[in-house]
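Visitor: Need the 3D shape of this:
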Amino acid sequence: MELHQLIEKIKTEQNCEVFPALENIDLPSRTPDDLRQFYRLCNGIQLFKDSDYAIEIVGVDLFIPINRYLYPLESIDWNVDTGEVSNHWYLIAKDTMQSQYISLDLTLERYGQCYDSFIETHSLMGDSPIIARNFTELLQQIYTGKGQYWYWLQDDFKSLGDAYDPPIL
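Guide: Okay, the predicted model is just below:
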């Protein structure tokens, strides 16, 4: 399903809210095309807000490095490349009630991959599973789950590897 069709379908759900697009958006230069299209169509989505597994696709204002979001008091110079790959992961979805976050990778080697960034295991090697190959796949999978237990935590989820595995180009 095309991204614009998926968003239109989500708009018909009573338990979801699609936020109106902003006129001017400022995204990092390496933002994947599907995510750029998403932000041209809307400024985030609250998915299944009354369910136990509600999750929000963040608006453009929160599409920031996830480490900056999770650890705002850390004294890090974000303009210096320390070599830590998670510094290039951006917050794309969150459920703060359950400390569940999802990050999107902007490195060239893993461009657009999405990771489970649960607060207790965020950026830990071997504990940062790839949960989608790109943003559209992530949104489609979350929508298909209809607010039930998150798809990447279900027993039948086929592993896509870990964020720290050698990249598949």
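
Visitor: Please count neighbours and contacts with C-alpha atoms only from this point.
Guide: Will do.

Visitor: which strands and helices sit next to the top helix by length along the chain?
Guide: Using DSSP state H, we find that the single longest helix of the chain is helix 135-145. When contacts are defined as 3 or more C-alpha pairs under 8 Å, 6 or more residues apart in numbering; DSSP states H and E, helix 135-145 sits against helix 3-11, helix 33-41.

Visitor: C-terminal to the first one, what's the next element?
Guide: Going down the chain from helix 3-11, the next helix or strand is strand 17-18, by DSSP states H and E.

Visitor: next one: the last one
Guide: From helix 33-41 onward toward the C-terminus, using DSSP H and E, the following helix or strand is strand 45-47.

Visitor: could you measure residue 132 against residue 114, distance?
Guide: Applying C-alpha to C-alpha, to the nearest Å, the value for residue 132 to residue 114 is 5 Å.

Visitor: this one as well, want them side by side:
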Amino acid sequence: MTQSIVVQVGQCGNQIGCRFWDLALREHSSINKQGVYDEAMSSFFRNVDTRYENHSDIPCGNAKGKIRSLKARAVLVDMEEGVVSQMVKGPLRGIFDHQQLITDVSGSGNNWAVGHMMYGPKYREQISETVRKAAEACDCLQCFFVMHSMGGGQ
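Guide: Purely as a prediction, here's the structure:
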């Protein structure tokens, strides 16, 4: 089965992403009543064994097919940490891997140029590395979903 990675950028992208993950979990739970990690779930989620410090993936279709802990195949990027920290503290907090969150504290204040000229060069390598690691965790990467605003605020 193919996997997709969701890249959420900025306040708008992370708010849309929050709704997306909530809907995805509701849809899977209404269809998959036994709580078995199957190929459909692997499209957007990793099934990890949280009993170990290094979260190892649990493959589909074996005796350990039960869900240990779902982790979203997502990279969250925002230079103002407010929306991302709300997601991490909210009802979806367990599905996000903290190693795939990239935030700063000051933000670009709805100014596209500040984000592009100041934060772009500063975080380019970290974002690329985080997306690369998420892609390497996939068996058959199909696509990336990028969620962001088109206008840069207000």
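
Visitor: Drop the TM-score for these two in here.
Guide: Here the TM-score for the pair of chains, by TM-score structural alignment, normalised by the length of the second structure, is 0.28; 83 aligned residues with a C-alpha RMSD of 5.5 Å.

Visitor: so which of the helices and strands packed on helix 135-145 of the first structure is the most packed in?
Guide: With neighbours defined as mean count of other C-alpha atoms under 10 Å, those peak in mean count at helix 33-41, which reaches a mean of 16.

Visitor: what packs against that helix?
Guide: Helix 33-41 of the first structure sits against helix 3-11, helix 135-145, with contacts defined as 3+ C-alpha pairs under 8 Å, 6+ apart.

Visitor: got the angle between the last one and helix 33-41?
Guide: Counting by axes from the mean of the first three to the mean of the last three C-alpha atoms, to 10 degrees, helix 135-145 of the first structure points 70 degrees away from the direction of helix 33-41.

Visitor: ok, back up a step: quick one: closest of the helices and strands packed on helix 135-145 of the first structure to residue 141 of the first structure.
Guide: helix 3-11 (10.9 Å; C-alpha to C-alpha).

Visitor: Specify which residue of residue 132 and residue 114 of the first structure has the higher count of neighbours.
Guide: residue 114 (28 against 21; other C-alpha atoms under 10 Å).

Visitor: returning to that earlier point: overlap of the contact sets of residue 132 and residue 114 of the first structure?
Guide: Listed as contacting both residue 132 of the first structure and residue 114 by C-alpha atoms under 8 Å, 6 or more residues apart in numbering are residue 138.

Visitor: that older thread, include distance to residue 101 of the first structure when you put the helices and strands packed on helix 33-41 of the first structure into JSON lines, please.
Guide: Shown next, in JSON lines, are those (distance: least, C-alpha to C-alpha, whole Å):
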{"stretch": "helix 3-11", "distance to residue 101 of the first structure": "20"}
{"stretch": "helix 135-145", "distance to residue 101 of the first structure": "13"}
